[in-house]
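Enquirer: Below are the sequence and a predicted model; questions follow.
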Amino acid sequence: MAQQPDCLFCKIVAGEIPAIVVAEDERTIAFMDINPATRGHALVVPRDHARDLFDIGAEDLAACFAAAQRLAQSMPAKLGADGVNILNSCKPAAWQTVFHFHVHVIPRYDGDPLRLPWIPTPGDGDEIAAAGNELRS
């Protein structure tokens, strides 16, 4: 497995740092976030080091999201969750603080106080279309 010696999550994958592992397979490991946004907040990481969304290979990315989906699907029955947020932060401007790709699986509960920093508001239709065209090119 490709690992970085100073990476916190690589150390968790290697068993050098304790973590509460909730699921694992040949490509991924899921463990509880020690700074949870809500009760049951977990992280899914690839076993091989990838710095962020721009760095991760397609197979590991697919494996991480499949693992996140399985974990999310278990949250209503196991935790009484009413919904789930799946979140990835890529680069410091997007709130990434640990530079090993990871997916947050955040159970949500009716009435919970969690508010992410982004508050959805309607955008300008022309700007949205222009950005969409740029992404397609």
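Expert: Thanks, I have it. In this text, all values refer to a predicted model and were calculated from it rather than measured experimentally.

Enquirer: When you work out contacts or count neighbours from here on, use the C-alpha atoms and nothing else.
Expert: Will do.

Enquirer: Compute the distance from the centre of stretch 126-137 to the centre of its chain.
Expert: Put simply, stretch 126-137 sits 26 Å off its chain's centre (Cα atoms, centre = their mean, to the nearest Å).

Enquirer: Tell me who's in contact with the residue positioned nearest the centre of the chain.
Expert: The centre of the chain sits closest to V103, judged by Cα atoms, centre = their mean, with a distance of 1.2 Å. V103 sits next to L43, V44, V45, C64, F65, A68, I86, L87, N88, S89 when contact means Cα atoms under 8 Å, 6 or more residues apart in numbering.

Enquirer: Tell me how many other residues surround the last one.
Expert: Right, the one you point to is S89. 18 (other Cα atoms under 10 Å).

Enquirer: also this one, for the comparison:
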Amino acid sequence: MSCIFCDLQKQPELVLWDDEYSYLIVDIGPLSRGHLLLIPKEHTEYMHELNDLTLSKMLINIKNIVLKLGYDKYNLLQNNGH
């Protein structure tokens, strides 16, 4: 299956981090400074459809990314559906 996010993942200049469950990319149309997207590799339309392992790994990844980037303030937004 291919999607816009899979296509973006193939652009190494956008990918900041990648693992078995998700990847972090720079948003190509940022709404704010530091706007990043953590994208699951598992294709689902809704977050509640992700398997538990993927979902838990993504939350751990968010924590690690925030710590690594040294953010003391940040927003987490999540979109479901089209």
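Expert: Yes, it's here. Values in this document were obtained by computation on a predicted structure and should not be read as measured data.

Enquirer: List buried residues within the contacts of V103 of the first structure.
Expert: Those of those that meet the buried threshold are L43, V44, V45, C64, F65, A68, N88, S89, by 16 or more other Cα atoms under 10 Å.

Enquirer: Look up how far V66 of the second structure lies from the most far-flung residue of the second structure relative to its centre.
Expert: What lies farthest from the middle of the second structure is D72; by Cα atoms, centre = their mean that is 18.8 Å. Separation of D72 of the second structure from V66 of the second structure (Cα to Cα, to the nearest Å) stands at 8 Å.

Enquirer: Not counting sequence-adjacent ones, nearest residue to E24 of the first structure?
Expert: A30 (6.0 Å; Cα to Cα, 6 or more residues apart in numbering).

Enquirer: what's the counterpart of the one you found in the second structure?
Expert: Aligned by TM-score structural alignment, A30 of the first structure pairs with L24 of the second structure.

Enquirer: Could you give the secondary structure assignment for its match?
Expert: Secondary structure, DSSP: H, G, I helix; E, B strand; the rest coil: L24 of the second structure is strand.

Enquirer: Report the contact partners of it.
Expert: Taking Cα under 8 Å, 6+ apart, one finds V15, L16, W17, D18, L36, L37, L38, I39 in contact with L24 of the second structure.

Enquirer: Run the chain-centre distance for the longest helix seen in the first structure.
Expert: Taking DSSP state H as the criterion, the first structure has its longest helix at helix 58-79. The chain centroid and the centroid of helix 58-79 of the first structure are separated by 10 Å, computed with Cα atoms, centre = their mean.
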